[in-house]
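>>> Mind looking at a prediction? Sequence and model below.
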Amino acid sequence: MTAATVTRCAVSVAALLAAATLLTAGCGDGKPPREGRSTSAARHPAARSPGGQATSGTFNSTDIGWIQLMIAMDDQATLLLDLVPGHSSDAGVEKWAKPVATAYRGELVQLRELLARAGVPDTNPHRGHDMPGMVTEGELRTIKGTEGAAFDTLFLAAMREHLDQAAKIAHAQRSAGADPAAKRLAASVEKTSVTWRARLP
């Protein structure tokens, strides 16, 4: 990987978390970006509470942005994973997807517990946004309309992107977050995302 590639990756991850933070602060309008993914982060600085800290406990705005983004991403990925039993023709894909779907449901419980502890409502500020790693409603409809090898190809491509982005933003969260439990969960998400990505059929 070249230095330029590393820089581009770092910028894209920073932009994604900045966009998540901005939307968490209530600056999102609920509409998808018009000029590409996560463009709001490039137009506005990340919104932060005084001192960069959220209003509850040890959470800062990066923690909250990451938690809400991961809930949105995992919710959509779980819907995609649930399509596998009725659509895939590859036993390897089915074998891979089953434990991942179970793990995501457990991860979502932990994420929502963190959100509740932070005193933040369990709403989805990312609804309708087309962001890296997010399985959109349109993609779900398209993939749901396929079966067999066509389904497997689209499914694996979507999960590959999801896992890549989940690992990247979890790594960024470990560096910029403040809450110890959120950072521990981010470390777990990063590790499992890399592992599952490596084991994709």
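Looks like it came in fine. Numbers count the residues shown, from 1 in each chain.
>>> Only C-alpha atoms from now on, for both contacts and neighbour counts.
OK.
>>> what's the longest helix along the chain packed up against?
Counting by DSSP state H, the longest helix found in the chain is helix 148-176. If you count contacts as 3 or more Cα pairs under 8 Å, 6 or more residues apart in numbering; DSSP states H and E, helix 148-176 packs onto helix 3-24, helix 61-81, helix 137-144, helix 180-198.
>>> For it, which residues meet the burial criterion?
Neighbour-count burial for helix 148-176 flags 151-152, 154-156, 158-160, 162-174, 176 (criterion: 16 or more other Cα atoms under 10 Å).
>>> try stretch 134-145
In stretch 134-145, counting by 16+ other Cα under 10 Å, buried: 134-137, 140, 143-144.
>>> Structure two is appended below for comparative analysis:
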Amino acid sequence: MSSNTRAVHGVFLVASVAAGTLVLAACGGNTAVQDMAAGSRAAPVATTATARPSAEFNDADVRFAQMMIAHHQQAIQMAELASTRASSTEVKNLAEKIKASQQPEIETMQGWLKAWGKPMPTGQMGHEMPGGMSDADMQKLEKAQGGAFDKRFLKMMIVHHKGAITMARAERKRGENPQAKQLAEKIITDQQAEVEQMRKMLERLR
């Protein structure tokens, strides 16, 4: 074998060994490379698993959701009485509007508390907050009929709405969760408009 032939053969031998090394690494020979690749793939999964289920929140947000759920539930109880006791069509329509707007808000806030891992409100919370009606108040409303019901309902609901507005303003000031603060703004706007409407309705009934 000539010197030129031996040189060419040596080049091919080196190239073959190098290629074989690369094949082994690709098939599992280079565990360090594989471990790094696996680690880079696993990182996003771990991040996703530990991500917060909802936006940031504080104690004021939790308190707002718990109390407003109970507050809305009581308003719906009052509104449901209007279908069989009210004499004014305007009062009945307002009661239906209150139920239609506040029930979805209750469900939204219940979803927040579940996501935050916080307890749902107790039934007594509605009596402890601004504008909350006592059991005696509710009993008087249940016993009223016709025009007497209309007047009592409007007077009570005005007080109830004012309480909700007070709570919503506190959330706007102290809360942290953007969705809760946005709902607080909506409650302020909607219920203030309804307070003005009820005042006018009450004036017409006197």
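Thanks, I have the structure now. What you are looking at is a predicted structure, and each value in this text was computed from that prediction instead of being measured.
>>> Can you calculate the TM-score here?
Remark: TM-score between the superposed chains equals 0.67 [TM-score structural alignment, normalised by the length of structure 1]; 146 aligned residues with a Cα RMSD of 1.8 Å.
>>> circling back to that earlier point, ok, the buried residues of stretch 134-145 of structure 1 vs residue 114 of structure 1, which is closest?
Using Cα to Cα, residue 134 comes nearest to residue 114 of structure 1 of the buried residues of stretch 134-145 of structure 1, at 20.8 Å.
>>> To which residue of structure 2 is the closest one aligned?
Taking TM-score structural alignment for the superposition, residue 134 of structure 1 sits opposite residue 132 in structure 2.
>>> Also residue 152 of structure 1?
Aligned by TM-score structural alignment, residue 152 of structure 1 pairs with residue 150 of structure 2.
>>> residues in contact with the aligned residue in structure 1 for residue 187 of structure 2?
Counting by TM-score structural alignment, residue 187 of structure 2 corresponds to residue 189 in structure 1. By Cα atoms under 8 Å, 6 or more residues apart in numbering, the contact list for residue 189 of structure 1 reads 166-167, 170.
>>> Then residue 145 of structure 2?
So residue 145 of structure 2 contacts 85-87 (Cα under 8 Å, 6+ apart).
>>> residue range for stretch 70-90 of structure 1 in structure 2?
Stretch 70-90 of structure 1 covers residues 68-88 of structure 2 once aligned (TM-score structural alignment).
>>> count of neighbours near residue 200 of structure 1?
Residue 200 of structure 1: 14 surrounding residues under other Cα atoms under 10 Å.
>>> Ignoring the adjacent residues along the chain, who's closest to it?
Setting aside the residues directly before and after it, residue 200 of structure 1 is nearest to residue 96 in space (Cα to Cα, 6 or more residues apart in numbering), at 7.0 Å.
>>> can I assume that neighbour sits in a strand?
No: per DSSP: H, G, I helix; E, B strand; the rest coil, residue 96 of structure 1 lies outside any strand segment and is helix.
>>> how deep is it tucked in, by neighbour count?
Residue 96 of structure 1, neighbours per other Cα under 10 Å, totals 16.
>>> what does residue 116 of structure 1 give?
Using other Cα under 10 Å, residue 116 of structure 1 has 12 neighbouring residues.
>>> same question, residue 6 of structure 2
Residues within reach of residue 6 of structure 2, counting by other Cα under 10 Å, total 10.
>>> Next one: it from residue 14 of structure 2, what distance?
To residue 14 of structure 2, residue 6 of structure 2 is 12 Å away according to Cα to Cα, to the nearest Å.
>>> what do you get for residue 89 of structure 2?
As defined by Cα to Cα, residue 89 of structure 2 lies at a distance of 97 Å from residue 14 of structure 2.
>>> Kindly report the same for residue 123 of structure 2.
Using Cα to Cα, residue 123 of structure 2 is found at 83 Å from residue 14 of structure 2.
>>> burial of residue 199 of structure 2, as a residue count?
Other residues close to residue 199 of structure 2 by other Cα under 10 Å number 13.
>>> wait, residue 125 of structure 2
By the other Cα under 10 Å criterion, the neighbourhood of residue 125 of structure 2 contains 16 residues.
>>> And residue 90 of structure 2, by the same measure?
Residue 90 of structure 2, neighbours per other Cα under 10 Å, totals 13.
>>> Fine, thanks again, bye for now.
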